[in-house]
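Visitor: After the sequence you'll find the predicted model.
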Amino acid sequence: MENPIRASMDVNSVRKDFPTVRKGQGIYLDSACQSLRPDSVIRAVTEYYEEYPACGGRSVHSMATRVSIAVDESRETLASFFGTKDPECYVFTRNCTEGLNTAAYGLGLKRGDVVVTTDMEHNSNHVPWMRLAETAGVERRFSRSGKDGRFDIEAFHRCMDRKVKVVSVQQSSNVTGCTVPIKAVSEIAHDYGATVIVDGAQSAPHMKVDLEDLDADIYCMSIHKMLGPSGMGVMYGKREVLERLRPMALGGGTVGLATYDSVNLAPIPDRFEAGLHDYAGIVGTKAAIEYLSRIGMDEVEKWDSMLMRRIFSDLEDVPGLHVVGPDEPSLRGSVFSFNIDGLGAHDIGMMLDSMAGVMIRSGMHCTHPFYVSRGIDGSARASTYIYNTVDEIDIFASAVRHIAETFGQ
């Protein structure tokens, strides 16, 4: 079946770089949770442990110096990849969640300050603000989306006034795939003097992100969704914003000088990176970003779009199948969330795995308010990436059709 969007990426060559794909360990359609890793990332991590497993930024011996250089190079690679000039504005975190929490608790919000989010946020960009509403008296406002999850710029504009101190929104939804126009949101928010925080967990792995152009004040991402090591994230912030942000954790590496009764914070980014780093994760981050750079994010986005169109084409008229979110593949990014009448999401997930070796995710995807507000118990979710093929999509779709026709109502 023909698809109107063509991508020039050589998927067969890409697939050779991923061990689990080479070994034939099933069809992995769960990349919105965590991506697979290519050989180059695995080698970078292994090389750290085998050749220079020391601590950077503290000792001055040759092995430690190599670590320090590797950390600096990783920041420089990130700055180049995301279109910014200052590598020191990239803070290494455990994941996107840690970055979002650091931003939420570090801005010093007080009673009466207003925070605007969408009604589609992942719990990482919802629960911290809920806690601040309970403990600090911060006011929440939700920019309401359409029933299918599409962002409504007019509804967002109606939320804004001079009381709004923070606008914190996802760039792309992990349920519907819908994308928020961050540049427009930033312009509106800045007109009211608000700080803009972006959850880029689902967007940074799948589209070109130019942070200078988007003009967000803080942008958080999960490297483990971008071919990088597990437990690695990055928080980017404009220098002037990071300078006024209070670190969430303090200790070794975060201070310039501490006495019994005083402490001076270290410069950014060190003040946000308490304790020993995940140096293996940091060097793996550089390898992952370099891999994506070689492919090109425009090609990544085209490939996801082509695969999403294939899913919709293959699953047209499947009895009892309901898409969660827009039914236009061009709006879905890389995620396809769905339910089948008479079957729970976990049932669908287990049957796909056991019957066809297809691995997807099922549940509420840490986006509980979206599902609860719409009276949906959860959904099955297939998510694509650069190592997935049209043939794999066809196998997935055929299995879904069989399950719906055989076991659905």
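Guide: Arrived safely.
Visitor: all contacts plus neighbour counts: C-alpha atoms, from now on.
Guide: OK.
Visitor: where exactly do the helices run in the stretch 301-409 of the chain?
Guide: The residue ranges that make up the helices of the stretch 301-409 of the chain, judged by DSSP state H, counting those that start in this stretch, are 345-356, 368-373, 390-407.
Visitor: what's the closest of these to residue 86?
Guide: helix 368-373 (36.5 Å; C-alpha to C-alpha).
Visitor: Comparison target, given below:
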Amino acid sequence: MNAREIRELFPILNQEVNGNPLVYLDSAATSQKPVQVIEALDKYYREYNSNVHRGVHTLGTRATDGYEGAREKVRKFINAKSIQEVIFTRGTTTSLNTVAASYGRANLSEGDEIVISYMEHHSNIIPWQQVAKATGATLKYLPLQGDGSISLEDAKNTITTNTKIVSVMQVSNVLGVINPVKEIARIAHENGAIMVVDGAQSAPHLNVDVQDLDCDFFAFSSHKMCGPTGIGVLYGKKHLLEQMEPVEFGGEMIDFVGLYESTWKELPWKFEGGTPIIAGAIGLGAAIDFLNEVGMEHLEAHEHKLAAYAMEKMSTVEGLTIYGPKDASNRAGVVTFNLEDVHPHDVATVLDAEGIAVRAGHHCAQPLMKWLNVSATARASFYLYNTEDDIDKLVAGLVKTKEYFSDVF
């Protein structure tokens, strides 16, 4: 793949920020959108904007075809067995909350265990905290190795026959580490537990095969993989989804409504109450087409190369600490760091003055920040439109930041 040619397909990147060409290094927060996705959204609103499923007129049929066609694209993208296993949600957060609220509350009781890790995003911590409080279940944490990775030995020691749910992110949004979720799923199943995977940072960057992973649920968001905001996906094994009750009720998800009792539609629509996110689904479908054209294997290799290059170049900056595994082959395109004696927000502010966009803060991972013994970090995250030139500019910006604060103090 040619990242420089791909970059030209993203209109927002062809601008200056604070008098400098934009260097966008915040794709872990949200990715930018190619013209193919922008045009798909524009076409929907200009040519066939309509509600889905309910109408028989031409626009309604075209909208329904676009919406359900996107579901089939998602199914193929993650290799689900059936479209009945693909539920559209507002994003990863909603997907994880749905599993916790529906499956968790119905299947947990006092004495049961929920196992997650210290590196989880808040959206994969708080729902389980709430379920544990409501059911009396115990919340347990997988320990981390010194570099922030999870060892299978620790997984075997933490997951027991009392464990009913294991929920782990496949790729850390802070450490960049790629977790062995397939092997953790096997350990979970050997103990009679189900496996939930937070795929927010993996679906945009890795070849994901939910059948090969043998996870029971998999959650991800459109906006991190070149698609629009406000839509995501919950994959679930059909037999589990069939047992679960909806968490939102109203139009679209019902079969029959009486005065005192109602019945639900079949999967996946029983979990999609109300007017669905039609344009978002169509935009996500266009994003998947785009990523498939690029080739996920090429994208993954490109990011490993960028991560290795970034770690090598950034390590030359005196006083810079990089968090996470040193082996770039087990790291996605995320490099989180701190510059000695400079607050991450100040680092991000100076870099922004140079036109370089990075993230600073706790990254919705406060327990991990505590584990790292820091209050916050700065983070550079790469995607298919980034190049080594972007990293060179980042390193130059970090050197300038260090010099600026050395002069100030």
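Guide: Noted; the coordinates are in hand. No experiment lies behind these values; they were computed from the predicted model shown.
Visitor: got the helices of the stretch 301-409 of structure 1 as CSV, with distance to residue 87 of structure 1 and mean neighbour count columns?
Guide: Output for the helices of the stretch 301-409 of structure 1, formatted as CSV (distance: least, C-alpha to C-alpha, whole Å; neighbours: other C-alpha atoms under 10 Å):
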stretch, distance to residue 87 of structure 1, mean neighbour count
helix 345-356, 41, 17
helix 368-373, 35, 16
helix 390-407, 38, 18
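Visitor: Out of these, the one nearest residue 92 of structure 1 is which?
Guide: The closest of these to residue 92 of structure 1 is helix 368-373. By C-alpha to C-alpha, the value is 27.4 Å.
Visitor: ok, average deviation of the closest one from structure 2?
Guide: Following the fit onto structure 2, the mean deviation recorded for helix 368-373 of structure 1 is 1.1 Å by mean C-alpha distance after the TM-score superposition for structure 1.
Visitor: still on that earlier bit, okay if I get the helices of the stretch 301-409 of structure 1 as a markdown table plus distance to residue 83 of structure 1?
Guide: Output for the helices of the stretch 301-409 of structure 1, formatted as a markdown table (distance: least, C-alpha to C-alpha, whole Å):
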| stretch | distance to residue 83 of structure 1 |
| --- | --- |
| helix 345-356 | 38 |
| helix 368-373 | 33 |
| helix 390-407 | 32 |
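Visitor: Out of those helices, which is closest to residue 94 of structure 1?
Guide: helix 368-373 (22.5 Å).
Visitor: Identify the residue range in structure 2 corresponding to that closest one.
Guide: Structural correspondence for helix 368-373 of structure 1: residues 366-371 of structure 2, per TM-score structural alignment.
Visitor: Could you find the closest non-adjacent residue to residue 183 of structure 2?
Guide: Counting by C-alpha to C-alpha, 6 or more residues apart in numbering, residue 183 of structure 2 lies nearest to residue 152, which is 7.5 Å off, once chain neighbours are set aside.
Visitor: To residue 16 of structure 1, which of the helices of the stretch 301-409 of structure 1 lies closest?
Guide: Between residue 16 of structure 1 and the helices of the stretch 301-409 of structure 1, the shortest separation by C-alpha to C-alpha is 15.4 Å, and it involves helix 390-407.
Visitor: The closest one vs structure 2, mean deviation?
Guide: With the two structures superposed, helix 390-407 of structure 1 lies on average 1.5 Å from its match in structure 2, counting by mean C-alpha distance after the TM-score superposition for structure 1.
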